[in-house]
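# predicted model and sequence follow; I will ask about them next.
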Amino acid sequence: MTPPTESPASTRTSEAPPGLRARKKQRRFEEISETAIALFLEKGFEKVSVAEVAAAAEVSKPTLFRYFASKEDLVLHRFADHEDEAARTVASRPTGLTALDALHRHFLAGLDRHDPVTGLNDAEGVLAFHRLLYGTPSLVARLHGYQNRSEQALATALRDAHGGTPLEARLAAAQIIAVHRVLAEHNWHRIASGDPVPHVHRAAITATNEAYACLRAGLGRYA
């Protein structure tokens, strides 16, 4: 997401080191988003207007839209850092490790640290966020765009790693991203239904290993 342009409000701001300006923008970005998410969790996504978010965050609507292109992005920016995570995992894998092995290890490591992106996290804030996300059709629809960009980035990384045609790489990337999504949603549903994390963790490891066995069987080039 492109950061907003800085307003020439003061000489001090214009003379501040670039690193400080970037940090100030990032803080404001996060403050607006967290304010919005708190309102959405309290009242429901559809019942909170952008104007209400702007007022609560003490910014104008035009300023808010310089940071976030849409109301949905106020929530989904949390996924932005994960868009190219699979691609980065493949690109930075150790020499001699296949793309699928690197992705498999990375997902298992996420389970071990209870990374929310794997669905294996029972913190109330994480569960509430997932309820907001999966319970709001417009957010689910918008999330598909993030997943599409993840597939595109991963397809490029797979081709760089193991070759193949663009279509072959894109089909492989789509299957891998879909596996991660289904595993994460399954873990979240179990956690949300009250299953204890240690029990779900063990089952999640087994399911992940089985899923990657299927991927290796069907995606031989990348295994």
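Thanks, I have the structure now.
# use CA for all of it now, contacts and neighbours both
Fine.
# who's in contact with residue 45?
39, 132, 136 (CA atoms under 8 Å, 6 or more residues apart in numbering).
# and the spatially closest residue to residue 115 that is not a sequence neighbour, how far from residue 183?
In this structure, residue 115 finds its nearest non-sequential neighbour in residue 121, 6.7 Å apart by CA to CA, 6 or more residues apart in numbering. For residue 121, the distance to residue 183 under the criterion CA to CA, to the nearest Å works out to 13 Å.
# let's bring in a second model and compare:
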Amino acid sequence: MSEIGLRERKRQRMYQAVSDIAVRLFLEKGFDAVSVAEVAAAAEISKPTLFRYFPAKEDLVLHRIADHEDEAARVVTGAGEGVSPLGALRRNFLDGLDRRDPVTGLNDHPEVLAYHRLLYGTPSLATRMYAHQERSEAALAEALGGDLAARLAAAQIVVVQRVLALENWRRIADGERLEDVRQDAVAAAERAFGLLEKGLPWLAEESGLGEDERI
């Protein structure tokens, strides 16, 4: 492996290790009760070094979902021949439910539930999540063509996936059994994507239409 590859792997390990330490401290004491300096000390790095990796305190938590930021865009651009954008996104979300992917909200592991309580229960983290969603939306819009119709469609798709995930997490966090939620989660996802296909027919077809025909 090249020196650049080794350096990148080391950097990614550092990101993960520092984020894991920070999340553990935040879960133990509360996000606002833990300082960046305390996280740096626990990770045995300097505060300036920590800020080189994580420009904001909230980024220490959001690192866990950073790789999902352009997921929808990657799904669309990687869709196979004959697969529509919405068809690919539908399958990806349903596959995530099958895998109990935490990003779908359908996961009852105590650490995942605690992480989501931290994420959605801390105002500054919830606010930072909007920036994450905006970047996800922008990446998806670009993958869909980058015009006004694409931006409008991306906004709807990202919101639908967020609402589905929040509903799954909320029900499990309220004490419902995962298997009871799973069946409803699949049905809700099928219905939601069905509605998207009705409202965005040009994304349900293999070949898209021109902008004038879409809006």
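That came through, no problem. Keep in mind that this is a model prediction, so the values were computed, not measured.
# span of stretch 116-136 of structure 1 from start to end?
Distance between the boundary residues of stretch 116-136 of structure 1 (CA to CA) amounts to 18 Å.
# returning to what we had before: of residue 121 and residue 183 of structure 1, which one has the most company?
When residue 121 of structure 1 is set against residue 183 and neighbours are counted by other CA atoms under 10 Å, the residue ahead is residue 121, at 23 against 20.
# which parts of structure 2 are helices?
Remark: helices of structure 2, listed N- to C-terminal, are 3-29, 36-43, 47-53, 59-62, 71-77, 85-99, 110-121, 123-143, 148-173, 178-199, 211-214; assignment by DSSP state H.
# what distance do you get for the residue sitting nearest the centre point of structure 1 to residue 133 of structure 1?
Computing the C-alpha centroid of structure 1 and ranking residues by CA atoms, centre = their mean puts residue 79 first, at 2.4 Å. Here residue 79 of structure 1 is placed at a distance of 11 Å from residue 133 of structure 1 (CA to CA).
# just tell me what residue 222 of structure 1 corresponds to in structure 2.
Residue mapping for residue 222 of structure 1 onto structure 2 gives residue 203, with TM-score structural alignment as the criterion.
# how about residue 151 of structure 2, what's its partner in structure 1?
Under TM-score structural alignment, residue 151 of structure 2 pairs with residue 170 in structure 1.
# can you count the residues close to the residue nearest to its match when sequence neighbours are not counted?
In space, not counting the residues next to it along the chain, residue 170 of structure 1 is nearest to residue 155; the distance is 4.8 Å by CA to CA, 6+ apart. The burial count assigned to residue 155 of structure 1 is 25, neighbours taken as other CA under 10 Å.
# distance check, residue 155 of structure 1 against residue 117 of structure 1.
20 Å.
# next: residue 171 of structure 1.
Here residue 171 of structure 1 is placed at a distance of 22 Å from residue 117 of structure 1 (CA to CA).
# neighbour-wise, which of these two wins?
Between residue 171 of structure 1 and residue 117, counted using other CA under 10 Å, the more crowded position is residue 117 (20 against 15).
# could you find the counterpart of the more buried one in structure 2?
When structure 2 is aligned by TM-score structural alignment, residue 117 of structure 1 is paired with residue 103.
# surely its match and residue 164 touch.
No: using CA atoms under 8 Å, residue 103 of structure 2 is not in contact with residue 164, being 10.1 Å away.
# what sits closest to residue 71 of structure 1 if chain neighbours are left out?
residue 50 (6.6 Å).
# re earlier: quick check: which of the helices of structure 2 is buried the most?
helix 59-62 (a mean of 21; mean count of other CA atoms under 10 Å).
# show me the contacts for the residue nearest to the centre of structure 1.
The contact partners of residue 79 of structure 1, taken as CA under 8 Å, 6+ apart, are residue 146.
# could you measure the corresponding residue of structure 2 for it against residue 124 of structure 2, distance?
Mapped onto structure 2 by TM-score structural alignment, residue 79 of structure 1 lines up with residue 65. With distances defined as CA to CA, the gap from residue 65 of structure 2 to residue 124 of structure 2 amounts to 16 Å.
# residue in structure 2 matching residue 205 of structure 1?
Under the alignment (TM-score structural alignment), residue 205 of structure 1 maps onto residue 186 of structure 2.
# from residue 203 of structure 2, how far off is that match?
When distances are taken as CA to CA, residue 186 of structure 2 and residue 203 of structure 2 turn out to be 21 Å apart.
# kindly report the same for residue 33 of structure 2.
In this structure, residue 33 of structure 2 and residue 203 of structure 2 are 46 Å apart, going by CA to CA.
# what's the mean distance for stretch 150-159 of structure 2 versus structure 1?
Once fitted to structure 1, stretch 150-159 of structure 2 is off its aligned match by 0.3 Å on average (mean CA distance after the TM-score superposition for structure 1).
# now that stretch: how far from the chain's centre is it?
Averaging C-alpha positions (CA atoms, centre = their mean, to the nearest Å) puts stretch 150-159 of structure 2 15 Å from its chain's average.
# same check, this time on stretch 164-180 of structure 2
Stretch 164-180 of structure 2 has its C-alpha centroid displaced from the chain centroid by 17 Å (CA atoms, centre = their mean).
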